[in-house]
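Student: pasting the sequence and the predicted coordinates here, then a few questions.
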Amino acid sequence: MKVVCFLPDSIAFQNKLGMLTRSAGVNFQPCTSEEEAKVFATNERKDRFFLFAEAKKIDFLKDFSANYPECRIVVILQESLQRVIPSLIDCSNIQCFVATNNGEFDARELIMLLKKFESKDYPGLEKHLNFPAVFKEKRIKSQSDKRDAIKILEEFILKIGGNSDRFDQYAQRVCDLADELLLNAVFDANPRLKTADRSAPFELIDTESVRIKWGFDGEVFGLSVADPFGSLSKKTVMQYLDENQKTEHIGKRDSGGLGIKLIFERLHHYIVNVNPGKMTEIVCLMRFEKRFKDFDKRLRSFHYFKVEDSQ
């Protein structure tokens, strides 16, 4: 696997990224200019390769995306994702936006990205949590199933924190997030229920059932919800995350879109895995900070993986 990196304004970050990727056996090529990055891309365009570049290099990213469609682009964020979405929303091969917090990135997030890219094996909450991790899983087919799952989830988080006030706040936040994810999976993803009242009781047949799973490895809490439809596009997600976008202009139900914004505000890493027509899995990762107010200070990462035809 080959990576070209254009981070001329963050040399220390680029060097650290280089050490990390080389340790994973990746061919890492740092570039000091746009021209140098394009020469690398021209020479490697017959093969699958990856570009790491800063979000503020908007014109370069748009040009690179258009001219090298076979490339997969990882954008390094030093500001909120919502601010860069309007400029990059139409770049189809930008898959990942990696947040840096105070100039630092989450090393294991990048290692996971590289592993996913290399293996093309995208789904699975287990990939994102270290071993040993404790997991719980529930299958949702009705309103009562959803209610029971959220109650078990709340008890799981409270138990982690020894019923402290801080973890009571985390439990509320995660349960709100889980409820919204499940509503989106049950109603917005399902063609049969797309126009139904989201507050009404529901009954799903076996082939429509939704799976919720969560786990904790002592450092990171993860939650995933999967539906069997595989219809969520990257552009749809980014449109709803755009803080300037009016949801009524997108052509979809406001409820689902507002839900995506709510979800994004309650996590640190938002990962969408899609197997078209077969499965959409939303993975949410968050660190339970020592102080609850520190939770919202972290920038959010966004990753979108679509199962490739060659798989």
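Tutor: Arrived safely, thanks for sending. Computed from a predicted structure; not experimentally measured.

Student: can we go C-alpha only for contacts and neighbour counts from here?
Tutor: Noted.

Student: go ahead and confirm Glu203 touches Lys141.
Tutor: Yes: assessed by CA atoms under 8 Å, Glu203 is found in contact with Lys141 at 5.8 Å.

Student: which of those two has more neighbours?
Tutor: Lys141 (19 against 14; other CA atoms under 10 Å).

Student: and that one, what does it touch?
Tutor: 202-206, 208-210 (CA atoms under 8 Å, 6 or more residues apart in numbering).

Student: of those, which pair is most distant in space?
Tutor: Pairwise distances across these (CA to CA) peak at 13.0 Å, for the pair Phe202 and Asp206.

Student: more crowded one of these two?
Tutor: Phe202 (15 against 10).

Student: sec struct for Asn130, please.
Tutor: Following DSSP: H, G, I helix; E, B strand; the rest coil, the label given to Asn130 is coil.

Student: number of nearby residues for it?
Tutor: Residues within reach of Asn130, counting by other CA under 10 Å, total 14.

Student: wait, doesn't it sit right on Phe221?
Tutor: No: Asn130 is beyond contact range of Phe221, at 10.4 Å (criterion: CA under 8 Å).

Student: where along the stretch 101-250 of the chain do the strands fall?
Tutor: 134-140, 210-216, 220-227 (DSSP state E, counting those that start in this stretch).

Student: ok, residues contacting the first one?
Tutor: Right, strand 134-140. Contacts of strand 134-140 (CA under 8 Å, 6+ apart): 145-146, 149, 209-217.

Student: if we go to 6 Å?
Tutor: Outside strand 134-140, the residues within contact range by CA atoms under 6 Å, 6 or more residues apart in numbering are 146, 209-216.

Student: what about the residue sitting nearest the centre point of the chain, which helix or strand?
Tutor: The centre of the chain sits closest to Ile271, judged by CA atoms, centre = their mean, with a distance of 1.9 Å. Element membership of Ile271, judged by DSSP states H and E, is strand 269-275.

Student: and that strand with strand 220-227, angle?
Tutor: Relative orientation of strand 269-275 and strand 220-227, computed by axes from the mean of the first three to the mean of the last three CA atoms, to 10 degrees: 30 degrees.

Student: elements contacting strand 269-275?
Tutor: Packing partners of strand 269-275 (3 or more CA pairs under 6 Å, 6 or more residues apart in numbering; DSSP states H and E): strand 279-287, strand 301-306.

Student: what does it contact?
Tutor: 123, 230, 280-285, 300-307.

Student: please pick the buried ones from these.
Tutor: Among the contacts of strand 269-275, those classed as buried by 16 or more other CA atoms under 10 Å are 123, 230, 280-285, 300-306.

Student: what about versus this one:
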Amino acid sequence: MVTRVLLLGDALALRPAQRVAACFGAEIERRDPDLHLFDKAKAFAPHVVILHLEGLGEYRRMVMERMATLPGAPPVIVLAETSPPPCMAELLERPWFDHLMGLQAPWFMEELAVTLATLTGRPLFGLEKYLPWGSRIVEIPIGGSADKDPAFDRITAFMEAIGIRGRLVDRLCALADELLMNAIYDAPVDRRSGEARYHGLPRSTPVALDPDERPVLRFGSDGQRFGLSVRDPFGALSPTTFKGYIAKGLRGGEDQIDAKVGGAGLGLYLLFSSLGTMVLNVHRRQQTEVIGLVDIRGSFRDLQRAPRSLHVFERR
């Protein structure tokens, strides 16, 4: 079956996305936003919508409010010149919003190709999708909180071997720490009751996981980007909760971030604000995987200024 891709917004800004979709073999239709946009879009019946946020102009509000009315609820990929855009918190509250990409991101076209492939049925899980073929990926099973520091030592050694040291390596280890904290303390649930097993524990409390609870840390690089992922065997993190935490963090304020004992909200927001690309893959009640990608060609300051991308995929 040929995938139908609807492009909305400025033609010039959408040209790289159109090229990727064409290479994907898609049937493509591009529309400028107007009052009759959704009548035309319904006639085309897209499988995927790629939306240039800044190109919507005065029709942005209408598009955001009516996107969920498209038949079949096609996934929507939002492209933004500034990423995250000022309206990011509002976007995260829209039920149709699961994908944001910065048009200035260093691996924009490669990431869009992976996103289109995943949305149209290709395998959901795997860090290797986001790194070039042949990139070495290290895999470390995590038996509990005591395994974190040895894992960070291996990340440090890996980065030193490719000539990277200092603050950037410290940041990568901190990101891995956040991912592992969530997988060790927040992800495990009782298989019968569905109740969280360790969520209320202080993060300083040692936890040894049962064999069927253990997450897997993976990391690798092609010398330009560094990728890491943590996969747990529960599939308990809902996309709505995930997006809600990030929205609260973006809004700020004392009541906005779940920073209480055992809370995962602050960690997820910090991950989004630190990674170039953040991906949540959920197979409900089976597996959860969070993937992070970072451009390692520049300085620590470059990392802080980099555009952000976010993807949420769920299968049931």
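Tutor: In hand now; what should we look at? Because the structure is a prediction, the values reported are computed rather than measured.

Student: got a TM-score for the two of them?
Tutor: Here the TM-score for the pair of chains, by TM-score structural alignment, normalised by the length of the first structure, is 0.88; 299 aligned residues with a CA RMSD of 2.2 Å.

Student: quick revisit: can you tell me which of the contacts of strand 269-275 of the first structure comes closest to Tyr170 of the first structure?
Tutor: Checking the contacts of strand 269-275 of the first structure against Tyr170 of the first structure by CA to CA gives Leu285 as the nearest, at 12.7 Å.

Student: which position in the second structure aligns with that closest one?
Tutor: With TM-score structural alignment as the criterion, Leu285 of the first structure lines up with Leu293 in the second structure.

Student: check the gap between that match and Ala176 of the second structure for me.
Tutor: From Leu293 of the second structure across to Ala176 of the second structure, the span is 11 Å (CA to CA, to the nearest Å).

Student: and if you look at Leu124 of the second structure?
Tutor: To Ala176 of the second structure, Leu124 of the second structure is 21 Å away according to CA to CA.

Student: also Phe158 of the second structure?
Tutor: According to CA to CA, Phe158 of the second structure stands 14 Å off from Ala176 of the second structure.

Student: more crowded one of these two?
Tutor: Ala176 (23 against 17).

Student: what residue of the first structure takes the place of the more buried one?
Tutor: Structural alignment (TM-score structural alignment) places Ala176 of the second structure against Ala178 in the first structure.

Student: its match: what's it in contact with?
Tutor: Applying CA under 6 Å, 6+ apart, no residues qualify as near Ala178 of the first structure.

Student: try 10 Å this time
Tutor: Residues counted as contacts of Ala178 of the first structure (CA atoms under 10 Å, 6 or more residues apart in numbering) are 146, 149-150, 153, 172, 184, 212-214, 223-225, 263, 284.

Student: same check, this time on Gly244 of the second structure
Tutor: 89, 92-93, 238, 250, 256-257, 265, 269.

Student: which ones among these lie within helices?
Tutor: Among these, the members found in helices (DSSP state H) are 89, 92, 250, 265, 269.

Student: now the last one. Nearest residue, chain neighbours left out?
Tutor: Okay, so that is Tyr269 of the second structure. Ile246 (4.7 Å; CA to CA, 6 or more residues apart in numbering).

Student: same check on the third one?
Tutor: What sits nearest to Leu250 of the second structure in space, not counting adjacent residues and going by CA to CA, 6+ apart, is Ala89, at 6.2 Å.

Student: number of nearby residues for that neighbour?
Tutor: Residues near Ala89 of the second structure, counting by other CA under 10 Å, number 19.

Student: measure it to Gly252 of the second structure for me?
Tutor: 10 Å.

Student: mutual contacts of those two, please.
Tutor: Ile246.

Student: Ser204 of the second structure maps to what in the first structure?
Tutor: When the first structure is aligned by TM-score structural alignment, Ser204 of the second structure is paired with Ser199.

Student: so its match sits against Leu182, correct?
Tutor: No: counting by CA atoms under 10 Å, Ser199 of the first structure stays clear of Leu182, with 12.0 Å between them.

Student: between those two, which one's more packed in?
Tutor: Taking other CA under 10 Å, Ser199 of the first structure and Leu182 do not tie; Leu182 has more neighbours (22 against 8).

Student: list the contacts of that one.
Tutor: 140, 146, 150, 188-189, 210-212, 224-227.

Student: mark which of those residues are buried, thanks.
Tutor: If you count burial by 16+ other CA under 10 Å, the buried members of the contacts of Leu182 of the first structure come out as 140, 146, 150, 188-189, 210-212, 224-227.

Student: distance of Lys62 of the first structure relative to Arg83 of the first structure?
Tutor: 15 Å.

Student: kindly report the same for Asp179 of the first structure.
Tutor: Noted for Asp179 of the first structure: a distance of 27 Å to Arg83 of the first structure, by CA to CA.

Student: quick one: what's aligned to Arg139 of the first structure in the second structure?
Tutor: With TM-score structural alignment as the criterion, Arg139 of the first structure lines up with Pro141 in the second structure.

Student: next, count neighbours for its match.
Tutor: Residues near Pro141 of the second structure, counting by other CA under 10 Å, number 14.

Student: separation between it and Ala208 of the second structure?
Tutor: Distance, Pro141 of the second structure to Ala208 of the second structure, by CA to CA: 13 Å.

Student: which neighbours do these two have in common?
Tutor: Residues touching both Pro141 of the second structure and Ala208 (CA under 10 Å, 6+ apart): 147, 214.

Student: so Val74 of the first structure: helix, strand or coil?
Tutor: Per three-state DSSP, the secondary structure class of Val74 of the first structure is strand.

Student: the equivalent of it over in the second structure - how many residues pack around it?
Tutor: Under the alignment by TM-score structural alignment, Val74 of the first structure pairs with Ile77 in the second structure. By other CA under 10 Å, 24 other residues sit near Ile77 of the second structure.

Student: ok, Ile77 of the second structure - contacts?
Tutor: By CA under 10 Å, 6+ apart, the neighbours of Ile77 of the second structure are 7, 48-53, 96-101, 112, 115-116, 310-311.

Student: run the last query once more with 8 Å
Tutor: Residues near Ile77 of the second structure by CA under 8 Å, 6+ apart: 48-51, 97-101.

Student: what about the helices in the first structure?
Tutor: Under the criterion DSSP H, the first structure contains helices at 11-23, 34-44, 58-67, 81-88, 107-119, 143-160, 165-183, 234-241, 254-264, 292-295.

Student: fine by me, we can end here.
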